[in-house]
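S.K.: how does the following fold in three dimensions:
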Amino acid sequence: MSGLDVLLFYNSANRAGVTSRIESNGDLLTLREFAPNTFGSWTHIVKVGSRLLYYSRDNRAGVTQEIEADGSLRTLREFRPGTFGSWTHIASDGRRLLYYSRENRAGVTQEIDAAGGLRTLKEFAPGSFGSWSHIVSDGRRLLYYSDDNLAGVTQEIDDAGGLRTLKEFRRGSFGRWTHLVSDGRRLLYYSRENQTGVTQEIRGTGDLETLQEFKPGAFGVWTHLVSDRRRLLYYSRDSHAGVTQEIDGLGDLRTLKEFSPGVFGSWTHITG
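M.R.: Down below sits the predicted model:
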């Protein structure tokens, strides 16, 4: 067993954390607890396989770590302030990283090497991208989504770090969503405003196939949705409650376990 399926819970206010694993029955197994001030102050945390990249948009510093199977964290490389650009989003297709700035629509692709170093593959000048609010990956392809005009694009990152556009979706093609998450095969769109949702798959052509639609009120009110690449965890920072679910082959959602208010700590980031 590796750290591929381990979740990291992190609180940027006190810099504490916990690593956990979602069991097959939907329960959460706590692996390690990290006291306040264990971590740095980070704005983004993204997972690439069993490695983590922590990034601070405030000082553009970073750290790479390895998550071990027992939930422990091994620091690989530290990057001093100013090493990175100023990014609003960081996404991974499971092998590579995409950094994106919604402010100037520039980007960079990178790989994390075996030693935790970062190898830049391709840089994209300002204006190369559209204006996107969300970027999510199904483990192979990327979906960009705008909550302003409800447009989108699917792309693939090639071996050289280039981006190949698969399909463009015009304004109004999507609903209005607050969260997008993938279980490693399928996508879940969720609206915190009316607790509705949709499941879809990205086809090989980059087109989107709708699997199931969920009417308003079908979900609880959640602040975070995260996946271990098999199961989903919904979490509320307001009530510290949660739910685990699986997306079945038809795109329906099967509830595994419900966690009552107060079960969880207060977390600003959950990464899986």
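
S.K.: for the rest of this, base every contact and every neighbour count on C-alpha atoms.
M.R.: Fine.

S.K.: for the closest residue to residue 9 other than its chain neighbours, give me its contacts.
M.R.: Among residues not flanking residue 9 along the chain, residue 270 sits closest, at 4.5 Å (Cα to Cα, 6 or more residues apart in numbering). Residues counted as contacts of residue 270 (Cα atoms under 8 Å, 6 or more residues apart in numbering) are 7, 8, 9, 10, 224, 226.

S.K.: of those, which belong to strands?
M.R.: Counted as lying in strands by DSSP state E, out of those, are 7, 8, 9, 10, 224, 226.

S.K.: measure the last one to residue 18 for me?
M.R.: When Cα to Cα, to the nearest Å is applied, the distance between residue 226 and residue 18 equals 15 Å.

S.K.: let's see this one next to it:
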Amino acid sequence: MKLYKLLSFSFLLATLTSCTFTENITINDNGTGKFSVDMDGSSLMAMAGDQIGSQMGADTKKSMDSTFTFKQLIAEKQDSISKLSPEAQKEIKKLENLVFNIKMNGEQKQFLMNIATDFKSVNELQDVLQSMNTLQKLEGGANPSTPFAGLGDNKSKLSYTYNGKKFTRKAIIDKQKLTEKANDSTADMSKMIFASSNYIVKYHFPKKIKKVSNPNALFSEDRKTITIQYPFTDYMENPDKLNFDVEFEK
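M.R.: Reported below is the predicted structural model:
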């Protein structure tokens, strides 16, 4: 199955059931780290594993574990990309270092997807998900090519900052675009699709955490990791609810 076809089919599967999206960031002592977003749609495998295997031409009794880089995907769609505006091409180029992995196992009722990239500074992550949403343009504005593409379509600008003393996650809403989205005929359908889905942030830092501005944050035993869970509808409709600051012990 070609990469783009696999991604498109993966998005279709993800929209058929509730999912859990987990945004992970690990920051090292020197400020470098790793960013990833995991999607767990295993409940769909429990309901319709055989049908999924049939659609993909695969035996669900056998496990599937496929990994590729977005650089490969971009190469496959180069003809289409060359027809986009220079701005859109620049956005897509930002995705070259992302790695995509999909795991399916019918016997274990497992359906997992993951995108990941290393970074030299969290500043490199500005709007990485929004850049992924540009892939929609390859299909003339049709459904996003991956479940993750839709994550960049919450009409906000997301930024991360970290200076060793403080970490900030901040989404600034574009109110005009948010109004346009609310009036979109597909808005209600999107709300229905993700009504029972969750969005989790899980961040690991090299220092012990002193405090977090979100009172719902859960701490690891060593106080270096926080986990916060939100309804996915908050992520899509009120992305600024996911804003918070982390302060560290000296």
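
S.K.: can you give me the TM-score here?
M.R.: Put the two chains on top of each other and the TM-score (TM-score structural alignment, normalised by the length of the second structure) is 0.29; 132 aligned residues with a Cα RMSD of 6.5 Å.

S.K.: closest one of the contacts of residue 270 of the first structure to residue 118 of the first structure?
M.R.: Closest approach between the contacts of residue 270 of the first structure and residue 118 of the first structure, by Cα to Cα: residue 8, at 21.0 Å.

S.K.: that closest one touches residue 17, doesn't it?
M.R.: Yes: contact between residue 8 of the first structure and residue 17 holds when scored by Cα atoms under 8 Å: they sit 7.0 Å apart.

S.K.: now, of the ones in strands among the contacts of residue 270 of the first structure, which are buried?
M.R.: 7, 8, 9, 10, 224, 226 (16 or more other Cα atoms under 10 Å).

S.K.: next, count neighbours for residue 191 of the first structure.
M.R.: Residue 191 of the first structure: 21 surrounding residues under other Cα atoms under 10 Å.

S.K.: residue 71 of the second structure now?
M.R.: Using other Cα under 10 Å, residue 71 of the second structure has 16 neighbouring residues.

S.K.: after the helix or strand it falls within, next one along is what?
M.R.: Element membership for residue 71 of the second structure, per DSSP states H and E: helix 70-76. Next in sequence after helix 70-76 of the second structure, counting helices and strands by DSSP H and E, comes helix 78-81.

S.K.: now that next one: buried residues?
M.R.: For helix 78-81 of the second structure, by 16+ other Cα under 10 Å, it's residue 81.

S.K.: and the next helix or strand past that helix?
M.R.: Next element after helix 78-81 of the second structure (DSSP H and E): helix 86-93.

S.K.: elements contacting the next helix or strand after that following helix?
M.R.: Counting by DSSP H and E, the element after helix 86-93 of the second structure in chain order, helix or strand, is strand 99-105. Here strand 99-105 of the second structure touches strand 64-69, strand 110-119, going by 3 or more Cα pairs under 8 Å, 6 or more residues apart in numbering; DSSP states H and E.

S.K.: got the angle for the longest helix belonging to the second structure vs strand 99-105?
M.R.: Longest helix of the second structure, by residue count under DSSP state H: helix 42-56. Angle, helix 42-56 of the second structure to strand 99-105, by axes from the mean of the first three to the mean of the last three Cα atoms, to 10 degrees: 90 degrees.
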